[in-house]
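Enquirer: next input, structure requested:
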Amino acid sequence: MTSFIGVPADRTSEAADGVIHLAFTHDFSDYAGAGRTERAAVRRMLDAIEGSGRPFLLASGLVHLTPGRSAREDDASPRRTADSVRGGSENLALSCADRGVWPVALRFAPTVHGSGDGGFVSVPVDIARTRSPAGCIGDGSSRWAAVHVADAARLVRLALHTAPPAFRVHAAAGEGIPSRDIASALGDFLGLPTVSVPPEDAAEHLGWIGHFFGLDQPTSSARTRELHTHRPDTPRRHRCGRVHGAWAAADRYASVRGTRR
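Expert: Predicted coordinates for the structure are as follows:
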């Protein structure tokens, strides 16, 4: 969770000028349980800053939000219950805008890439290296949104200072990258052939990531671009000093991993 070591999330949140929750337990052996844990943690943090008017930025996702078309920022997440993906925590957070909290949903692309990337795209890389060849699901037309880690970090900071309450921002560049192009680039880089994996064999070839790799989720970031139209001298809506789980951690990640541009 986004708590300081040894300190409960609610107590740390209460002492902070704002909260940015970037964590999630990716336990795919009990994904529903991970979602319930997420919802409980988010609820405790929201309760801790209720009525304060302080910002609460929540890491969410773009995968499979609006099957069949591009997901836009004004598309509400269909996930609302504790047993849904990520425990429906995005809708839980945004519903607190009328409780004296300033919630913003940070919808990250499934591919947040950069030097030393340890995210989703690293999984098919490791599989190709150990098993060969590089594979895509079916005809490889399913698209994954992508963003550079340094750009994602900057967007978090921008959202903290300029996003209105109950706003959703898409940390994604472009509409999406076809999975066949990802597999082809991977094959070229590793000197491996690229194959098409039938959907029914996705789990055997790619493990748990096979399900996600076959999902088509193009995105649109029209409203997110509005954040960049603010004048540099526009007063910051939040002057946060002690930001729990701060954007600075994401910015430091980009710097430490050698991905800052």
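Enquirer: all contacts plus neighbour counts: C-alpha atoms, from now on.
Expert: Will do.
Enquirer: in contact with the residue nearest the centre of the chain, which residues?
Expert: Using CA atoms, centre = their mean, the residue of the chain that lies closest to the mean C-alpha position is Phe108, 2.8 Å off. By CA atoms under 8 Å, 6 or more residues apart in numbering, the contact list for Phe108 reads 59-62, 152, 170-172.
Enquirer: go again using 7 Å as the cut-off
Expert: If you count contacts by CA atoms under 7 Å, 6 or more residues apart in numbering, Phe108 has them with 59-62, 170-172.
Enquirer: what ranges do the strands span in the protein?
Expert: 18-21, 55-61, 102-108, 111-113, 134-137, 143-148, 167-171, 173-178, 194-197, 243-244 (DSSP state E).
Enquirer: measure how far the longest helix seen in the chain is from the centre of its chain, please.
Expert: Ranked by residue count under DSSP state H, the longest helix found in the chain is helix 31-49. With CA atoms, centre = their mean, to the nearest Å as the basis, helix 31-49 stands 16 Å off its chain's centre.
Enquirer: can you check stretch 147-154 too?
Expert: With CA atoms, centre = their mean, you get 11 Å for stretch 147-154.
Enquirer: equivalent analysis for stretch 50-63, please.
Expert: 12 Å.
Enquirer: neighbouring contacts of that stretch?
Expert: By CA under 7 Å, 6+ apart, stretch 50-63 touches 17-22, 90, 99-110, 217.
Enquirer: how does it look with 8 Å?
Expert: 17-23, 46, 71, 86, 90, 93, 99-110, 145, 160, 170, 212, 215-217, 219, 238.
Enquirer: then stretch 186-193?
Expert: 125, 128-129, 132-134, 194.
Enquirer: ok, now with 10 Å
Expert: 124-125, 128-129, 132-135, 180-185, 194-195 (CA atoms under 10 Å, 6 or more residues apart in numbering).
Enquirer: any of these buried? List them.
Expert: 124-125, 128-129, 132-135, 180, 182-184, 194-195 (16 or more other CA atoms under 10 Å).
Enquirer: and the two most separated of those?
Expert: Using CA to CA, the buried ones among the contacts of stretch 186-193 span at most 17.1 Å, a distance reached by Arg129 and Arg180.
Enquirer: before we move on, the earlier item: winner for burial among the strands of the chain?
Expert: strand 134-137 (a mean of 28; mean count of other CA atoms under 10 Å).
Enquirer: quick one, helices of the protein?
Expert: Going by DSSP H, the chain shows helices at 9-15, 31-49, 89-94, 122-131, 149-162, 179-190, 202-206, 209-213, 222-226, 247-256.
Enquirer: please identify the most buried of those.
Expert: For the helices of the chain, the highest mean count by mean count of other CA under 10 Å goes to helix 89-94, at a mean of 23.
Enquirer: structure for this one too, so we can compare:
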Amino acid sequence: MHVFITGATGWVGSAIVEDLLDAGHTVTGLVRDSHKAKPLIARGMKIVSSTLDDLGTLRAAASAADAVIHTAWGRDYSKIAENSEQDRQVINALGAALEGSNRPLLVTSGLLGLPAGATESDLPNPASPRKSEATAREWAERGVRAATVRLAPSVHGLGDHGFVPILIRIAKQKGVSAYIGEAQNDWAGVSRLDAARVFRLALEQGVTDPVYHAVADEAVSFKAIAERIGNRLGIPVESREPAHFEWFAHFAKSSMSASSARTRASIGWTPQGPSLLENLEQPGYYA
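Expert: So this is what the prediction gives:
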């Protein structure tokens, strides 16, 4: 299978590329920086050098592929409105390129806004600013074989630059590893390599479900995460008001736990990596 993937050099995207190549598929990746893509090019990935704003190039690359995976997302997590609009436009371009064919499209989303302990059957919150899944569902209604992989809020491993490193950075800056209130909220987690395998297995099994959950640790207490960070940094672990986290407060107080039972049964996915709390024992997270 020839797969076109956006975000090919990203944290999750690069792992997907390597997993696809290891399984014998061919891959074309959208990259902004060809120098950053050199290791993947050496592995056999072809590249399209462009950006998410170049919708014409995205449509052309999608039209030439057997399947499309969209993982790219704006670099600044605090600019969720701008990132969400760009994401919606990209998915529309990819969907238009695949319309009328049976070629699958996998897009990426998260668990924010879903009920605690969400299953694959739960629908996205219409109030959520991120419209990745809603846009994919619109294309599915038009006959495109589109589905969503919901990533756990922590896709962890050395080199992680997502939510947990943000918590570590805040803790270092403020001298306390904090949680909000009584810390009643939980986060899900998944190792980077396990997350990548969800995308490949979903493609190989024909993308028969509308939603897949890349979730290994279904519910990790946010307080336990704060405690692990505090212990590793040697700083207090204390409750704080939401303002302590500034723009990240909405994420820090949210419950983002989920089940992946249906995904595991549907595509034969069994997580193999370490847990989130195990990974947080690694000194590399705090360098």
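Enquirer: the equivalent of the residue nearest to the centre of the first structure over in the second structure and Gly110 of the second structure, how far apart?
Expert: Using TM-score structural alignment, the partner of Phe108 of the first structure in the second structure is Leu151. Using CA to CA, to the nearest Å, one gets 5 Å for the distance from Leu151 of the second structure to Gly110 of the second structure.
Enquirer: repeat that for Gly159 of the second structure.
Expert: From Gly159 of the second structure to Gly110 of the second structure the distance is 20 Å (CA to CA).
Enquirer: likewise for Lys253 of the second structure?
Expert: If you go by CA to CA, the gap between Lys253 of the second structure and Gly110 of the second structure works out to 15 Å.
Enquirer: same check on Trp11 of the second structure?
Expert: In terms of CA to CA, Trp11 of the second structure sits 15 Å off from Gly110 of the second structure.
Enquirer: try Glu278 of the second structure
Expert: For Glu278 of the second structure, the distance to Gly110 of the second structure - CA to CA - is 22 Å.
Enquirer: repeat for Pro153 of the second structure
Expert: For Pro153 of the second structure, the distance to Gly110 of the second structure - CA to CA - is 7 Å.
Enquirer: what sits in contact with each of these two?
Expert: 214, 256.
Enquirer: quick one: contacts for the aligned partner of Ala183 of the first structure in the second structure?
Expert: Using TM-score structural alignment, the equivalent of Ala183 of the first structure in the second structure is Ala226. The contact partners of Ala226 of the second structure, by CA under 10 Å, 6+ apart, come to 164, 167-168, 171, 176-179, 183, 232, 236-239.
Enquirer: can I get the contacts of Phe108 of the first structure in a markdown table with distance to Val42 of the first structure?
Expert: Formatted as a markdown table, these follow (distance: CA to CA, whole Å):
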| residue | distance to Val42 of the first structure |
| --- | --- |
| Ala59 | 11 |
| Ser60 | 12 |
| Gly61 | 15 |
| Leu62 | 19 |
| His170 | 20 |
| Ala171 | 20 |
| Ala172 | 24 |
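Enquirer: count the residues that sit near Ser221 of the first structure.
Expert: 20 (other CA atoms under 10 Å).
Enquirer: how close does the equivalent of it over in the second structure get to Arg150 of the second structure?
Expert: Residue pairing (TM-score structural alignment): Ser221 of the first structure is matched to Ser260 of the second structure. Note on Ser260 of the second structure: its distance to Arg150 of the second structure, by CA to CA, is 10 Å.
Enquirer: list the residues that contact both of these two?
Expert: With CA under 10 Å, 6+ apart as the test, Ser260 of the second structure and Arg150 both reach 120, 212-215.
Enquirer: nearest to His2 of the second structure among those?
Expert: Tyr212 (21.1 Å).
Enquirer: any idea what the closest one aligns with in the first structure?
Expert: That one, Tyr212 of the second structure, aligns with Val169 by TM-score structural alignment.
Enquirer: how about Ala67 of the second structure?
Expert: That one, Ala67 of the second structure, aligns with Gly18 by TM-score structural alignment.
Enquirer: thought that match was touching His244?
Expert: Yes - judged on CA atoms under 10 Å, Gly18 of the first structure makes contact with His244 at a distance of 6.1 Å.
Enquirer: thinking Gly258 of the first structure is in contact with His113, fair?
Expert: No - counting by CA under 10 Å, Gly258 of the first structure does not reach His113; the two are 11.7 Å apart.
Enquirer: got any residues that touch both of these two?
Expert: Ala150.
Enquirer: distance of the counterpart of Ser122 of the first structure in the second structure from Trp187 of the second structure?
Expert: Mapped onto the second structure by TM-score structural alignment, Ser122 of the first structure lines up with Pro165. According to CA to CA, Pro165 of the second structure stands 14 Å off from Trp187 of the second structure.
Enquirer: what do you get for Ser239 of the second structure?
Expert: Where Trp187 of the second structure is concerned, Ser239 of the second structure sits at a distance of 17 Å (CA to CA).
Enquirer: Thr26 of the second structure too?
Expert: Taking CA to CA, one finds Thr26 of the second structure at 34 Å from Trp187 of the second structure.
Enquirer: can you check Ala81 of the second structure too?
Expert: Relative to Trp187 of the second structure, and taking CA to CA, Ala81 of the second structure is found at 23 Å.
Enquirer: so Ser142 of the first structure makes contact with His211?
Expert: No - applying CA under 10 Å, one finds Ser142 of the first structure not in contact with His211, separated by 11.3 Å.
Enquirer: burial of the spatially closest residue to Asn91 of the first structure that is not a sequence neighbour, as a residue count?
Expert: Spatial nearest neighbour of Asn91 of the first structure, chain neighbours left out: Arg80 (6.1 Å); criterion: CA to CA, 6 or more residues apart in numbering. Arg80 of the first structure has 15 neighbours, counted by other CA under 10 Å.
Enquirer: so who does Arg80 of the first structure touch?
Expert: 86-92.
Enquirer: please report how far it lies from Ser141 of the first structure.
Expert: Taken as CA to CA, the span from Arg80 of the first structure to Ser141 of the first structure is 29 Å.
Enquirer: same question for Val85 of the first structure.
Expert: Going from Val85 of the first structure to Ser141 of the first structure by CA to CA gives 24 Å.
Enquirer: neighbour count for the two, which is higher?
Expert: Val85 (21 against 16).
Enquirer: would you agree that one is in contact with Gly35?
Expert: Yes - contact status for Val85 of the first structure versus Gly35: in contact at 6.0 Å, counting by CA under 10 Å.
Enquirer: roughly how far does Thr26 of the second structure sit from Ile16 of the second structure?
Expert: From Thr26 of the second structure over to Ile16 of the second structure (counting by CA to CA), the distance is 12 Å.
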